[in-house]
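J.: how does the following fold in three dimensions:
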Amino acid sequence: MSSISKLTTPSSRRQFLTLLGLSAVAVSCGTGGGGSAKDQAKTLRYQGWAGSVILPELAEDLGFLEDVKLKWVGNTISGPQDIQSAATGQVDFGGAFNGAVVKLAARKAPITAVISYYGVDKAAYNGFYVLKDSPIHSARDLIGKKVGMNTLGAHSEAMLDIYLQRHGLSQADIKKVEPLVVPPVNIEQSLRQKQIQVGVLGDILRDKALQTGGIRPLFTDHQLLGNFSAGTYVVNDRFLKENPDTARTFVTGVARAIEWARARPRDEVIDRQIEIVKKRGRNEDTGPLKYWKSFGVAETAGRIADKDLQLWIDWLAKRGDIEKGQVKASDLYTNEFNAYSRKDKSKDQSSAAKPTSKSGS
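T.: Next up, the predicted model:
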C-alpha cells in the first residue's frame, strides 16, 4: 500500500503547469472525436443529494457551465448507485468514493473518472467517535466491537480497515470488528445508547455531537492519511467520445467552482449554496449548509493523480475484492477534459472580494 508521504505529496509545479499547457492546446485545437459542437448534448442528467449542493450545481449557478445545462432526475443516497447509473446511461455523470469507482471499473464498466469532487482536509473530515468514558483507546480494543457507518464497502469501511491494518491487526482479528450500516442521522443516538461502540460522524452531525459533548475521537481520516481527494465524478465512455466539447465545458466548469469556493470567504460560499437550495424549491432544510467548511479536494482544479486511485486498488486487492494487477490506476481516469488554466485561476481569485450576479458574471 502507498505510504502516507506518497498520498500527501502534491504533484510537482512543473508537471502541473505542463498538464495545464496541454489542456490549453487541446482546447484551441478542438477534439479528435465526436460530432460538431452544435450536435453534442447540452443537457446533462444527474442525481443530487437532498439538502446539499453538489459542485456541478454550484458551477451552473455561477455561470461556469456556459451553454451546458443540468437536469435533475432525483436524489441518491449512495455513491456506488450514482456511478452505476452513469455506467448504464441513466444519468450522464455520477460521483462516488474512489474505491467504488475502482470496483466498478474492475467489472469492465464503461466509465472514466474526469475530476475529483470531494476529499479530506483539516476542515472536511470524518471521525470515528466513542463515548468519553469508553474503554476503547486503540485499534486492538475494537476487536468484537460494533462500528456504525452510513454504508459498507465505501469510504468509512476503507478508513477503518486501513487504521486496523496500520496498527498491526491480523486479517483474522480485523474480521472480528463489526462494521454496521446505521443511517447517519441515527449514528450519534445509537452511540450514546450503546447500541454501537463506535460511530462515524462528519460535517454537521460531527459538529453537533461534539457540541453536545460526552464523546471523543478514536481517530479521523485526516489524521490517518492527511489531505487527499477521496471521490471522483465519472462519465460513460460513449458519452465522452460523442460529446467531448460538452464534457470539457462540464469538467472545466466544475474545476472553476472548486477554485471559486477555495478563494471566497466561507460565509459567501455558504450563502450561495443556501440560495441555490431555496431557488430549486424542493422544501429542503438549509440548516446543515451553515456548517459547510470545505469540499476537501486536494489537487488544484480537482485534477486526478494515480495516487488518488492506487490506495483503493491496493485496499481492494488485499480484501480480495479485485485481483492484484487487475486494474491500473492510470487507465481509470483522464485530465484531458479539465482545461482550467492559470488565467481562469487568476480571474476567479481576483473577483473573490466582490459579489457576483446570480449568473456568475
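J.: every contact and neighbour count from this point should use C-alpha atoms.
T.: Noted.
J.: buried ones in stretch 131-141, by neighbour count?
T.: Neighbour counts over stretch 131-141 (16 or more other Cα atoms under 10 Å) mark 131, 136, 139 as buried.
J.: could you dump those residues to TSV with secondary structure?
T.: Output for those, formatted as TSV (DSSP: H, G, I helix; E, B strand; the rest coil):
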residue	secondary structure
L131	strand
I136	coil
A139	coil
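J.: nearest to T246, of the residues you listed?
T.: A139 (47.2 Å; Cα to Cα).
J.: about what we covered before: same list (the buried residues of stretch 131-141) but as TSV, adding distance to G296.
T.: Output for those, formatted as TSV (distance: Cα to Cα, whole Å):
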residue	distance to G296
L131	27
I136	29
A139	26
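J.: one more, so I can put them side by side:
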Amino acid sequence: MRKISLVIVLLFTLVLSACGNNGGNASTTESLTVNIGLLKNVTHAPGFIALQKGYFQDAFGANVKIEVTAFDNGSDFSTAIATNQIDLGFVGPGPAINQFLKSENFRIISGSNNGGAVLIARKDAGIHSVKDLVGKTVAIPTKGSTNEISLRLLLQQEGLKVSTDTSGVQIISRAPADTLVAMRQKEVDATLIPEPWGMQMVEEGTGEVLVDWDKIPPNDGNYPLTLLVASDKFLKAHRDLAKKAIQANLDGIDFIKTHPTEAYELISAELKELSGKGMDVKLIKGAIEHLNLTDEVDLEVIKTMAKVSFDAGYIKDIKEDELDLSKFIDLSLLDEVKQNK
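T.: Here you go, the predicted model:
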C-alpha cells in the first residue's frame, strides 16, 4: 500500500514539473534579464515612451529585469544584436540590412517610425540647392547608415556623384553631437541627420533646411527610419516576450498620438537618462511633427535601400541578384498581436 502511495506522489510531482516547464518557452523563468537597445534620437520616440511609461516592464512582468543600452549609431547597435549583446531594440534599416546579410541571426518584427531625417546646409556655406553640394562636405551619422542611403539616393536624383575630391560630393561620418559642433566650427558644409538634431541647428541659427523630411528619399520621407528588431536567439526562447515588446511599441506610438504634450516631456526625460541631457520641449515637438509613427514595414522600400548599400560597396561577397531579404522581415508576431492571439 505504501508503494502505491509513493508512485502516486511521484506521478503528481512529475505532472507539476511538466506544467511548470511552460512547453520549453523560458519567458517566465525567474530573474530573466532582457537587454533593449536604441539610439539617442527622437526618431526612436515610441521606444522612449514605452520605457518611460513602463510599457515594457508591465508587459514583461516583475520577474524580468530590463537593461537599456544607448547607441550613437545603428552600426554599433547592429553589431551588438548580431553578437547577442542585446536581445531586441530599435534601429534604422541601413546598418541593420548590412549586418543581417553577414550574420542572418536577427529579424525585423515591427515598424516604429517612418521618416524624420532632414538635409541641413550650413547658413554661410553658399548652398541653396542640392546641386550646390558639389565640392562640399556632407556629414552622416555613420558609414552605411540609413541617412547615408537617403543622401546617396538624393544625389542620384540630382545627377551628382560621391567623390573624395571637389569634383563631387564628399561624405564623411560624424556622430550627430559631433556634427552639431562641426557645423558651428564650419568643418562641414551640410548634413543629412535625424531629428531633433536638424531642428536644433535651425533653432540656433547654425543651419537651414535644404531638403525637408517629407522630400527625403526613398518614397518622399515615408520610408522606415526606425524598426523594432529582435535576435533569433531571443525569438526562439522568448517568443511571447517579443510579442509583448511589439505591444509596448504600439502603445508608445499610440500614446504620442493621443497625449502629445505629455509625450514631449517624457521623451526629454528619456533623452536625459540615455545621454545625460534632456532637450527643449519646443525642439521635441518640432521633431515629432516630422515623424510618421507607424508599425508598417514596406519590403520594397527596404529592397531599394539594400540596393544603394550594395552599389556603395557596403554589402560584400554577395551578388546583386542574391540579395534575399525575405527572411529579414518577420511580421507574424505583429499580426498575432493585432489579432490578440
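J.: let me know the closest of the buried residues of stretch 131-141 of the first structure to I187 of the first structure.
T.: Out of those, the member with the shortest distance to I187 of the first structure (by Cα to Cα) is L131, at 12.2 Å.
J.: can you tell me what that closest one aligns to in the second structure?
T.: By TM-score structural alignment, L131 of the first structure lines up with K123 in the second structure.
J.: that match contacts L210, doesn't it?
T.: No: in this structure, K123 of the second structure is not within contact of L210 by Cα atoms under 8 Å, at 10.0 Å.
J.: follow-up on the earlier one: and the match of L131 of the first structure, how far from L133 of the second structure?
T.: Per Cα to Cα, to the nearest Å, K123 of the second structure is found 13 Å from L133 of the second structure.
J.: equivalent analysis for P224 of the second structure, please.
T.: 25 Å.
J.: any idea which element V118 of the second structure lies in?
T.: strand 117-122 (DSSP states H and E).
J.: if you could redo that for V301 of the second structure, that was the one I meant.
T.: helix 299-311.
J.: can you list contacts of that helix?
T.: Under the criterion Cα atoms under 8 Å, 6 or more residues apart in numbering, residues 93-94, 97-98, 144, 146, 149, 152-153, 218-219, 223-224, 315-316, 320, 323, 325, 329 lie in contact with helix 299-311 of the second structure.
J.: of the residues you listed, buried ones?
T.: Buried among these (16+ other Cα under 10 Å): 93-94, 97-98, 144, 146, 149, 152-153, 218, 223-224, 315, 325, 329.
J.: of these, closest to V9 of the second structure?
T.: I329 (48.0 Å).
J.: so what corresponds to that closest one in the first structure?
T.: I329 of the second structure maps onto Y333 in the first structure, by TM-score structural alignment.
J.: quick one: that match and Q349 of the first structure, what's the gap?
T.: 27 Å.
J.: G119 of the first structure now?
T.: Relative to Q349 of the first structure, and taking Cα to Cα, G119 of the first structure is found at 21 Å.
J.: which one of those two is surrounded by more residues?
T.: G119 (23 against 16; other Cα atoms under 10 Å).
J.: if we can go back for a sec, out of the buried ones among the contacts of helix 299-311 of the second structure, which sit inside helices?
T.: Of those, the ones assigned to helices by DSSP state H are 93-94, 97-98, 146, 149, 152-153.
J.: T112 of the first structure maps to what in the second structure?
T.: T112 of the first structure maps onto R107 in the second structure, by TM-score structural alignment.
J.: any idea which element that match lies in?
T.: strand 106-114.
J.: before we move on, what about T69 of the second structure?
T.: Per DSSP H and E: strand 64-71 holds T69 of the second structure.
J.: contact partners of that strand?
T.: 30-40, 57, 77, 86, 274-275.
J.: are any of the residues you listed buried, and which?
T.: 34-40, 57, 77, 86, 274.
J.: so of those, which ones are in strands?
T.: 34-39 (DSSP state E).
J.: where do the strands of the first structure begin and end?
T.: Going by DSSP E, the first structure shows strands at 43-48, 69-75, 94-97, 111-120, 126-131, 146-149, 178-181, 198-202, 215-220, 228-236.
J.: once you drop chain neighbours, what's closest to S78 of the second structure?
T.: A96 (5.5 Å; Cα to Cα, 6 or more residues apart in numbering).
J.: how about the one you found, what's its partner in the first structure?
T.: In the first structure, A96 of the second structure lands on V101 (TM-score structural alignment).
J.: and the alignment partner in the first structure of W197 of the second structure, how far from E188 of the first structure?
T.: Matched by TM-score structural alignment, W197 of the second structure corresponds to L205 in the first structure. L205 of the first structure is 8 Å from E188 of the first structure, where distance means Cα to Cα.
J.: more neighbours: these two, which one.
T.: In this view L205 of the first structure and E188 are compared by other Cα under 10 Å, and E188 has more residues nearby, 27 against 19.
J.: how about the contacts made by that one?
T.: 199, 201, 205, 209.
J.: hmm, try it at 10 Å
T.: Neighbour list for E188 of the first structure: 129-131, 148, 182, 194, 196, 198-201, 205-206, 208-210, 215 [criterion: Cα atoms under 10 Å, 6 or more residues apart in numbering].
J.: which of the residues you listed are buried?
T.: 129-131, 148, 182, 196, 198-201, 205-206, 209-210, 215.
J.: out of everything not next to it in sequence, what's closest to the corresponding residue of the first structure for I171 of the second structure?
T.: Using TM-score structural alignment as the criterion, I171 of the second structure maps onto P179 of the first structure. What sits nearest to P179 of the first structure in space, not counting adjacent residues and going by Cα to Cα, 6+ apart, is V147, at 4.6 Å.
J.: what about that neighbour, distance to V182 of the first structure?
T.: For V147 of the first structure relative to V182 of the first structure (Cα to Cα), the value is 9 Å.
J.: which neighbours do those two share?
T.: Common neighbours of V147 of the first structure and V182 (Cα under 10 Å, 6+ apart) are 196, 199-200.
J.: now, which of the residues you listed sits nearest L7 of the first structure?
T.: V200 (22.2 Å).
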